[in-house]
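S.K.: sharing a model prediction with you, sequence too.
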Amino acid sequence: MLTTFSSPRADRLLSWALRLAGAMAVLVLGGIVLVLLIQSAPFLFDHGSGLWRNDWQPGQARYGMAAMVAGSIVVSVLALLMAGPLAVLLAAWLRYFAPVLRRPTLALVELMAGIPSVVYGLWGMLVLVPWINQWAPPGASWLAASLVLALMILPLALLVTDTALDQLPARYLQAGQALSLSRVGMLRRILLPQAGPSIVSGLVLQFGRALGETMAVLMVAGNVVQWPTSLFDPVRTLTANIALEMAYATGDHRVALFASGLLLLLVTALLLLLSWRLRGEKHALA
């Protein structure tokens, strides 16, 4: 029999180290928010109403972000609509219909999740964009950006769904078997509804990741500031705009880019709060 002895001094050191790490994380996040607020506040007071125009022309002191906000949202929403259902179906199929393939597939998925976003962007630029260009020029478009983002968020969405299904109590499966439900019936009526809040919470976080992606979208979206009216229209997202223009921006132009960063931070915070709320509802139901 093994007995583990713990030193009170070591416990105190570990406790303080954890508190220090937590405090540093809060300070870093608070510092980011503070810098964005300090940089953006004067501009928002002077030009706040103009941010919702469609024209982004810094040389003429026009800083309308509406088209780029729309571009960010439609690209991310389409990516989530493509990756989310596919991730849920694949996770359920691997766990309940093809358990032999589950481990090797999840290992491959974990490898995909670790691929840098610029690699996905390079693949999209060299393979996907020319392929779309054959059907609807110029190829770099809303559709190309959403497809690349869907491929990027699919691995983590699948892993989140698999984890949510794995955490379900065994009694749910036993109840379905006692009712003589088929595996499809158990999934549709018992398992997926019970795991639903955790799955949706994970998908909300993946939507936030898609919304904040920069390099891959910049390489395949076309980067034209316009309202997207077709899947094949080039679009520009807020993150791509910051990456493209921050290097040479000065004056109000530079501050406008900080304001767009603050807007992205607020949207991400709202998505995080929504994810926490969904998880809280899941625990309340349990």
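M.R.: Noted; the coordinates are in hand. Residues are numbered from 1 along each chain as shown.
S.K.: CA atoms for contacts and neighbours, from now on please.
M.R.: Will do.
S.K.: which residue ranges form the helices in this structure?
M.R.: In the chain, the segments counted as helices under DSSP state H are 8-47, 66-96, 99-113, 117-123, 129-135, 142-166, 170-178, 183-186, 192-212, 215-220, 238-245, 251-285.
S.K.: most tightly surrounded among the ones you listed?
M.R.: Highest mean neighbour count among the helices of the chain (mean count of other CA atoms under 10 Å): helix 215-220, with a mean of 26.
S.K.: and it, how far from the chain's centre?
M.R.: 15 Å (CA atoms, centre = their mean, to the nearest Å).
S.K.: give me the contact list for that helix.
M.R.: The contact list for helix 215-220 (CA atoms under 8 Å, 6 or more residues apart in numbering) reads 117-122, 124-125, 129, 140-141, 144-145, 148-149, 236-237, 240.
S.K.: one more time with 6 Å, if that's ok
M.R.: With contacts defined as CA atoms under 6 Å, 6 or more residues apart in numbering, helix 215-220 is touched by S117, V118, G121, M125, A140, A145, A240.
S.K.: got another one to weigh against that:
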Amino acid sequence: MPKRSLENVGLGLTGACVALVALVVVTLIVMVAEQGLTTFFVDGVGFGSFITGQNWIPTDGRFGALPLIVGSFSVTILSTLLALPVALGSAVFVVEVQPVFGRRVFQPLIELLVGIPSVVYGLIGLTVVNAAMRAVFGDAAGTGAGILSGAIVLAVMILPTVTTLSIDALAAVPNEYREGSYALGCTRWQTVCHVVLKSALPSLMTAVILGMTRAFGETLAVQMVIGGVEKAMPGGLLDPAATLTTALTSGLANATTGSVEYHALWSLGLLLMGMSLLFIVIIHVIGKRGAKRNG
């Protein structure tokens, strides 16, 4: 086959792959939007009451998603706050303190956590974390299931992602920056804090956002430890709650196709998809600003 013809075949195949991916993405968005928007434009559920309503009781026709939204964001933000210091400290250790040991031993070890199924994290949380909550907080923790338990389990689950991306971010900082800092008389920790971390800040923020995206969409492990209470707003971190994903998985099995409850659950899916797209946009904005800054 002539070289020119082979090149055209390659361009055609790659173009077809891109078109297929684009078609799948557009189809998913259209399908979820069509089902989700039916709740507001056909079934007559008000968008304002859906977003701000404080009771999710589909059997009574009450579709207030605010408790689920609060549960999702509470677990996501708290798990990120718990995982970030550990991930950042581990990344500094691997890149700046013990690079040989960190690369050969520690990083492969932390990456093994990615391969553990979600149900295993859920079982550990159910038997260990919930029991620890009862032991520490007593009767205030009830059964131990709650937002704090879910956040602890999620923090362990997103730790490998945030740690690996943080290691890559710090390793990408040019050595010339470190050498220049040492030449000015700065210590190792002054260099790490004021040069390396500041230079890697856009990439570190991307790592945090990706970790939050993973936490926001997690279902099974959270469902096992958070309590699954969807009807009312949680009053504190120890209270049982529910998230958008747990409400979806528990509700779809019992919802009748074409019913208001069925469409309302699709609306939760639409809300989840919108938040995921928002996270992606934030990542791209951070990446562009980081590129301009480094440029």
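M.R.: Okay, I see it. Everything numeric in this text was worked out from a predicted model, so none of it was measured.
S.K.: would you pull the TM-score for this pair?
M.R.: Remark: TM-score between the superposed chains equals 0.94 [TM-score structural alignment, normalised by the length of structure 1]; 281 aligned residues with a CA RMSD of 1.4 Å.
S.K.: with respect to Q57 of structure 1, which of the helices of structure 1 lies nearest?
M.R.: helix 251-285 (9.2 Å; CA to CA).
S.K.: now the angle from that closest one to helix 238-245?
M.R.: Helix 251-285 of structure 1 and helix 238-245 are oriented at 150 degrees to each other (axes from the mean of the first three to the mean of the last three CA atoms, to 10 degrees).
S.K.: next, the angle from helix 251-285 of structure 1 to helix 66-96.
M.R.: Going by the same axes, to 10 degrees, helix 251-285 of structure 1 makes 30 degrees with helix 66-96.
S.K.: hmm, back to that, want to throw the contacts of helix 215-220 of structure 1 into CSV with distance to L90 of structure 1?
M.R.: Formatted as CSV, the contacts of helix 215-220 of structure 1 follow (distance: CA to CA, whole Å):
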residue, distance to L90 of structure 1
S117, 22
V118, 25
G121, 24
M125, 27
A140, 29
A145, 23
A240, 31
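S.K.: could I get the helices of structure 1 as a markdown table with distance to F232 of structure 1?
M.R.: Output for the helices of structure 1, formatted as a markdown table (distance: least, CA to CA, whole Å):
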| stretch | distance to F232 of structure 1 |
| --- | --- |
| helix 8-47 | 32 |
| helix 66-96 | 12 |
| helix 99-113 | 27 |
| helix 117-123 | 17 |
| helix 129-135 | 8 |
| helix 142-166 | 6 |
| helix 170-178 | 45 |
| helix 183-186 | 37 |
| helix 192-212 | 19 |
| helix 215-220 | 11 |
| helix 238-245 | 18 |
| helix 251-285 | 25 |
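S.K.: re the thing from before, which two of the contacts of helix 215-220 of structure 1 have the greatest separation?
M.R.: Pairwise distances across the contacts of helix 215-220 of structure 1 peak at 16.8 Å for S117 and A140 (criterion: CA to CA).
S.K.: map G31 of structure 1 onto structure 2.
M.R.: Using TM-score structural alignment, the partner of G31 of structure 1 in structure 2 is T27.
S.K.: scratch that, E213 of structure 1
M.R.: Per TM-score structural alignment, E213 of structure 1 is aligned with E218.
S.K.: find the nearest non-adjacent residue to its match, please.
M.R.: T245 (7.0 Å; CA to CA, 6 or more residues apart in numbering).
S.K.: what distance do you get for the aligned partner of that neighbour in structure 1 to S76 of structure 1?
M.R.: Aligned against structure 1 by TM-score structural alignment, T245 of structure 2 finds its counterpart in T239. The gap separating T239 of structure 1 from S76 of structure 1 is 12 Å, by CA to CA, to the nearest Å.
S.K.: and if you look at L36 of structure 1?
M.R.: 23 Å.
S.K.: for G185 of structure 1, same thing?
M.R.: 31 Å.
S.K.: done for today, thanks.
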